[in-house]
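>>> Next one to model:
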Amino acid sequence: MSVEKVTISEKMATGVAHSKLILVGEHAVVHGQPAIAIPFPLIGVESIVERVIGNVYLDSSLYQGPMESAPKSLAGIVNTIKQTLKILKIPYRDLLIRIQSSIPPGKGLGSSASVAIAVVKSLFMYSDKEYTNEQLLQLANISETFAHGAPSGIDPLTITSPSPIWYKKEEPIDYIQPTGEFYFVVADSGRMADTKTAIDTVTSLLKLAPKKVYGKIERIGDITYQVREALEKSSKQLLGTLLNEAQKELEAIGVSDSSLNKLIHFARQEGALGAKLTGGGNGGCIIALARNEIHSMQLSEKLKQFGAQAVWPFVLKNE
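This next block holds a predicted model:
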């Protein structure tokens, strides 16, 4: 019996979530330094829950079928769904969960966290219950732990935030109010990032050369403090310089690669004020700071021609 034939359309609920970007502080944030992350609404996830007679079914670009037969790569979202159903006291049956995402997975754009948050929202809507932000974060972090091993928690926090966030482990979240307009371009290298492996690489290096690597991590922390000041004072030239300095340190701790370095070098050649990787690294995306809106469009087109798999120009400003 096909899922479509037994769908009961009068019972349906939807949840949505946007993407996120790390502006600065990758990897250092796992080791106690601050990071700055930005909500990225150009791409996102929609989850639709419908009542269907039978099992709990998943319908996504990665898998279609009974949730119990889902591949191991989806263990994070499967466990998030199970825990959410348990909290909501929804029986583990008679559900179809459709997940539609425009966020490329494995590119450092918060795909796993966005999917988890959208699905959790849709299940709460389906049960006619309200969720707290704390519940969203706790349930999304189940998925994040499967995806990234020991995640900082910054992805779910940013995805549920309307503003750029200042995040530091075991400290209250702070929100950044940028002054002026900052035109960025995000470009996809076309190579899947592996955040978990990158985190493991840094951890291994810390054991081998703790003094040297901690120095790099502390330097990224110092840069992050300066980036906040640049955002709040509309210092575009300084911000660009700081992004370049952050990239230098990320390369030194082994989380950049040739696919990212080529795009970063090209963006700088084409007039970007600064450029660096964003997210876990070793594949994934870069973020470049353009001079202005016109330059961001020109830079986007040139990065496409150069070979970027996808490009997203966007503006960061205080709404």
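>>> all contacts plus neighbour counts: C-alpha atoms, from now on.
Fine.
>>> hey, where'd the helices end up in the stretch 51-200 of the chain?
Applying DSSP state H, counting those that start in this stretch to the stretch 51-200 of the chain gives helices spanning 75-88, 111-126, 133-148, 154-159, 195-208.
>>> How many neighbouring residues does N133 have?
If you count neighbours by other Cα atoms under 10 Å, N133 ends up with 12.
>>> OK, contacts around it?
T160 (Cα atoms under 8 Å, 6 or more residues apart in numbering).
>>> so where do the strands sit in this protein?
With strands called from DSSP state E, the chain shows them at 7-24, 35-52, 56-59, 64-66, 95-101, 165-167, 174-175, 181-188, 274-278, 285-289, 310-317.
>>> mind putting those in TSV, distance to L88 included?
Listed next are the strands of the chain as TSV, based on distance: least, Cα to Cα, whole Å:
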stretch	distance to L88
strand 7-24	14
strand 35-52	14
strand 56-59	15
strand 64-66	20
strand 95-101	14
strand 165-167	30
strand 174-175	30
strand 181-188	38
strand 274-278	35
strand 285-289	37
strand 310-317	37
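>>> Can you lay out these as TSV showing distance to I87 and mean neighbour count?
What follows is these, written out as TSV (distance: least, Cα to Cα, whole Å; neighbours: other Cα atoms under 10 Å):
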stretch	distance to I87	mean neighbour count
strand 7-24	17	21
strand 35-52	16	22
strand 56-59	16	21
strand 64-66	21	15
strand 95-101	16	22
strand 165-167	28	23
strand 174-175	29	14
strand 181-188	37	23
strand 274-278	34	30
strand 285-289	36	30
strand 310-317	37	18
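>>> Following up with a second sequence; could you model it the same way so I can compare the two?
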Amino acid sequence: MNTTARTDAHASDLASRFEETFGAAPDGVWAAPGRVNLIGEHTDYNEGFVLPFAIDKRATTAIRPRGDSTIRLLSTAGAEGIVAADTAALVPGAVTGWAKYPLGVVWALQQRGIDVPGFDLLLHSDVPPGAGLSSSHAIECAVVTALNELTGAGLTAEEMVTLTQHAENAFVGAPTGIMDQSASLRGAGGHAVFLDCRDQTVQLVPFEAQDTGLVLLVIDTKVAHSHSDGGYASRRASCELGAAALGVKALRDVAVADLEAAGGRLDPVTFRRVRHIVTENDRVLQVVDTLRSQGPARIGPLLDASHASMRDDFEISCPELDLAVDTARSHGAIGARMTGGGFGGSAIALTPVGREQQVRDAVVRAFTQAGFTSPDIFTVTPAAGAERIR
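I've put the predicted structure just below:
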């Protein structure tokens, strides 16, 4: 079955389940992908560069507007049943669980003066939660794409990016940047999304690893992380402190050549945080140039350097991520790094097809020997961004 046929079958199945649950057919089915960040971690809120891509795992929503102000939400994965809310009574910070993501989008639309009616929604997602693959943003991007159409709001992709960021920051309480939404809303099959987070400029960069005999493995360590926890917020605060001390608008404005002088003006911890951002921005630019000129097989050392920087300077790795990365490298991966906000989640390993099983087996074995929960390991490929699929 090809991708289009799978999509059609999946959309039809979700529409049928929606009708069984809510008693009427949905007005449509919309989907938005999770993302893998190839390189560029924590650079987005520093107005820097990132290189994510939308993946072939996504959140899918069937939606039908109602004639009142009631919102009813149900997830195929949820044990809590239908979550009900009222469009006139949404309060930032008051909603828990997965429902805060679609409700945050409704609230953010209202903040823009867009009238959102009540609606019924059924969600199905195969983006692993807590794995650093942006499962929450996939939900938000599917919902904003649907409501943008259903309300006739006419928002551009760039406007939907900033709107969902506002929902994350002000309603959910997570101080995230714009990378995840940009990949989910603006991704394209076979390409990574080279995003300048200062002005939202996007360039699509070819990244078809399989054409060069490579696969990108995702190793989900099963160590759940959350962007709304203190670790992420404290790293962002350190970056803002460093930028202020160096007299720049954002760390995007600090060059690698400036780091030596910066070391004398910052405390040791803040300097390490700054050094990660500055060198990571430079690595993103190098990866983009390398992909364009030489292809995926030459980016491995830059992935390795990125992980070392996150582990040592930004200090957002964990033993499970380090074990995944080190084991993958030593058993055939040409480059590996943690991906996502850190403190858990997933690692990626760019691996020759002929070494894929060897890497998989070695990582599982290493986790067992260390007494860690067995990881989930799967491949991802660059996929299309958010869209209506029925």
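>>> related to what we said a few turns ago, and the strands of structure 1: which comes nearest L206 of structure 1?
With Cα to Cα as the criterion, L206 of structure 1 lies closest to strand 35-52 of the strands of structure 1, at 19.2 Å.
>>> before we move on, the earlier item: so which of the helices of the stretch 51-200 of structure 1 gets nearest G240 of structure 1?
Between these, helix 154-159 lies closest to G240 of structure 1; by Cα to Cα that is 22.1 Å.
>>> average offset between that closest one and structure 2?
If you overlay the two and look at helix 154-159 of structure 1, the average distance to its match in structure 2 is 0.8 Å (mean Cα distance after the TM-score superposition for structure 1).
>>> Give me the contacts around that helix.
Applying Cα under 8 Å, 6+ apart, the set of residues contacting helix 154-159 of structure 1 from outside is 17-20, 37-40, 110, 113-114, 117, 137, 140-141, 164-165, 167.
>>> if we can go back for a sec, S234 of structure 1: which of the strands of structure 1 is closest?
The closest of the strands of structure 1 to S234 of structure 1 is strand 181-188. By Cα to Cα, the value is 7.5 Å.
>>> so what does that closest one touch, helix or strand wise?
Secondary-structure packing of strand 181-188 of structure 1 (3 or more Cα pairs under 8 Å, 6 or more residues apart in numbering; DSSP states H and E): strand 285-289, helix 293-306, strand 310-317.
>>> Using CSV, please lay out these together with distance to T7 of structure 1.
Listed next are these as CSV, based on distance: least, Cα to Cα, whole Å:
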stretch, distance to T7 of structure 1
strand 285-289, 39
helix 293-306, 42
strand 310-317, 36
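>>> Next one: the aligned partner of I159 of structure 1 in structure 2 from V144 of structure 2, what distance?
Counting by TM-score structural alignment, I159 of structure 1 lines up with S184 in structure 2. From S184 of structure 2 across to V144 of structure 2, the span is 11 Å (Cα to Cα, to the nearest Å).
>>> So for the lengthiest helix in structure 1, what gets flagged as buried?
Assignment by DSSP state H gives helix 210-232 as the longest helix of structure 1. Buried residues in helix 210-232 of structure 1, counting neighbours by 16 or more other Cα atoms under 10 Å, are found at 213-214, 216-225, 227-231.
>>> so it versus strand 310-317, what angle?
If you take axes from the mean of the first three to the mean of the last three Cα atoms, to 10 degrees, helix 210-232 of structure 1 sits at 60 degrees to strand 310-317.
>>> Can you tell me what sits against helix 210-232 of structure 1?
So helix 210-232 of structure 1 is contacted by 24-25, 27-29, 31, 33-36, 176-179, 205-206, 236, 238-239, 242, 245-246, 249, 252-253 (Cα under 8 Å, 6+ apart).
>>> do the same with stretch 11-18 of structure 2
24-26, 28-29, 60-62, 121-122, 124, 389-390.
>>> Any buried residues in that stretch, and which?
Buried residues in stretch 11-18 of structure 2 (16+ other Cα under 10 Å): A11, S12, L14, A15, S16, R17, F18.
>>> Of the contacts of helix 210-232 of structure 1, keep whichever come out buried.
Buried among these by 16+ other Cα under 10 Å: 24-25, 27-29, 31, 33-36, 176-179, 206, 236, 238-239, 242, 245-246, 249, 253.
>>> residues in contact with the residue most central in space within structure 1?
Among the residues of structure 1, the one closest to the centroid is G110, at 2.0 Å (Cα atoms, centre = their mean). Residues near G110 of structure 1 by Cα under 8 Å, 6+ apart: S19, K20, L21, I103, D155, P156, I159.
>>> Distance-wise, check it relative to C285 of structure 1.
Noted for G110 of structure 1: a distance of 12 Å to C285 of structure 1, by Cα to Cα.
>>> One more: E170 of structure 1?
As judged by Cα to Cα, E170 of structure 1 and C285 of structure 1 stand 28 Å apart.
>>> just checking, what residue in structure 2 corresponds to G32 of structure 1?
Here G32 of structure 1 is matched to E47 in structure 2, going by TM-score structural alignment.
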